[in-house]
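# Test case, fold it:
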Amino acid sequence: MNSTKNNVPFSIQKMIKNYLKEQHITPTQLARRLSMRPISAHQMLERPTMQVDRLWSICLALDVNIFQAVANELDIEHYHPKVDQLKKEIEAGNQQINALRKELELLTHENNTLKEVIGLLRK
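Got it, this is the predicted structure:
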């Protein structure tokens, strides 16, 4: 898949600027959090692209998941064929756990009853 700036329906830089605005953080303050010069932060927010490691740092600095926001912008159904199988296995496991809990409850009750009987027989 070959993606150019013209194909991308949103701007990472605008998204970051919106996060900055929401959190009342200036690009200069972001620069301090990223240990970079203010002019570099301003330039970064104007470039058409951004490296993943820089985006990662911004996520940490702003305490936001920009990667999730980007994923939400994609109009792609993320489906893995094993998901349904895993859900079925989890459900089967949960049913087995519930059955074992009931069995444990019955055995605990039976054990307590036997202890009482043994206690009565010793008297």
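# hey, let's count contacts and neighbours off CA atoms from now on
Will do.
# Could you report the neighbour count for residue 122?
Residue 122: 7 surrounding residues under other Cα atoms under 10 Å.
# what's the answer for residue 70, then?
Other residues lying near residue 70 total 13 when counted by other Cα under 10 Å.
# Over to residue 22?
9.
# swap in residue 69?
12.
# Contacts only, for it.
Neighbour list for residue 69: empty [criterion: Cα atoms under 8 Å, 6 or more residues apart in numbering].
# any idea how far residue 52 is from it?
14 Å (Cα to Cα, to the nearest Å).
# And for residue 103?
Counting by Cα to Cα, the gap from residue 103 to residue 52 is 52 Å.
# same deal with residue 71?
Separation of residue 71 from residue 52 (Cα to Cα): 14 Å.
# for residue 104, same thing?
In terms of Cα to Cα, residue 104 sits 51 Å off from residue 52.
# go on, residue 110?
Taken as Cα to Cα, the span from residue 110 to residue 52 is 61 Å.
# swap in residue 41?
Distance, residue 41 to residue 52, by Cα to Cα: 15 Å.
# again with residue 72
From residue 72 over to residue 52 (counting by Cα to Cα), the distance is 17 Å.
# that older thread, which of residue 41 and residue 52 has more residues huddled nearby?
residue 41 (19 against 10).
# want to put them side by side, so please do this one too:
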Amino acid sequence: VTTEPSRATEPEGFLAWSQRAARVASDKLGRDTVVLDVGEVLAVTDLFVITSGSSARHVRTLVEAIEAEVVAVGGPSPRSVEGRDSYRWVLMDYGPFVVHVFDEERRAYYDLERLWSDRPVVAWKPS
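Here you go, the predicted model:
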């Protein structure tokens, strides 16, 4: 099921910035990129952007590209970034949206898509 997100459109920029993050991940060959609307069940954020890279170097490239692009289009810098020490699972907290960039092993282990499988998928268009 693909829907428009719940509270994530307030302000509208956050939806666009999360979709931009997904497109950048796709452009940089992030795998199985998805945006989930978790706003109805989480008080701390509205959207998850989830993607994965094939290696620590690829994860780092994805993280740096997403951060640079969101800022370049007028978005904020992340409030915090966790996981830069190993680049196996990097969490970029933008407040209304959170970007999870995994290596393949960590993504399979934590399987956030299964955990949040009842949440709607937000449409984003790969470039």
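# Report the TM-score for the pair.
For these two chains in superposition, a TM-score of 0.24 is obtained (TM-score structural alignment, normalised by the length of structure 1); 53 aligned residues with a Cα RMSD of 5.0 Å.
# hey, where'd the strands end up in structure 1?
In structure 1, no strands are defined using DSSP state E.
# Determine the longest helix present in it.
helix 82-122 (DSSP state H).
# For that one, enumerate the helices and strands it packs against.
Here helix 82-122 of structure 1 touches no other helix or strand, going by 3 or more Cα pairs under 8 Å, 6 or more residues apart in numbering; DSSP states H and E.
# For residue 67 of structure 2, what is the enclosing helix or strand?
Taking DSSP states H and E as the criterion, residue 67 of structure 2 maps to helix 56-72.
# And that helix, what does it pack against?
helix 12-27, strand 47-53, strand 97-103.
# Dump these into TSV; add mean neighbour count as well.
Below are these laid out as TSV (neighbours: other Cα atoms under 10 Å):
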stretch	mean neighbour count
helix 12-27	21
strand 47-53	26
strand 97-103	25
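# would you list the ones you listed in a markdown table and tack on distance to residue 112 of structure 2?
Output for these, formatted as a markdown table (distance: least, Cα to Cα, whole Å):
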| stretch | distance to residue 112 of structure 2 |
| --- | --- |
| helix 12-27 | 16 |
| strand 47-53 | 8 |
| strand 97-103 | 9 |
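# how about the ones you listed, which one is nearest residue 33 of structure 2?
Residue 33 of structure 2 lies closest, by Cα to Cα, to one member of the helices and strands packed on helix 56-72 of structure 2: strand 47-53, at 4.4 Å.
# what is the orientation angle of that closest one with strand 97-103?
In terms of direction (axes from the mean of the first three to the mean of the last three Cα atoms, to 10 degrees), strand 47-53 of structure 2 departs from strand 97-103 by 20 degrees.
# could you say what helices and strands strand 47-53 of structure 2 packs with?
With contacts taken as 3+ Cα pairs under 8 Å, 6+ apart, strand 47-53 of structure 2 sits against helix 12-27, strand 31-37, helix 56-72, strand 97-103, helix 104-110.
# of all the ones you listed, which lies closest to residue 121 of structure 2?
With distances scored as Cα to Cα, the stretch of these nearest to residue 121 of structure 2 is strand 31-37 (4.6 Å).
# buried residues in that closest one?
By 16 or more other Cα atoms under 10 Å, the buried positions in strand 31-37 of structure 2 come out as 31, 33-37.
# tilt between the helix holding residue 67 of structure 2 and helix 12-27?
Orientation check (the same axes, to 10 degrees): helix 56-72 of structure 2 against helix 12-27 gives 150 degrees.
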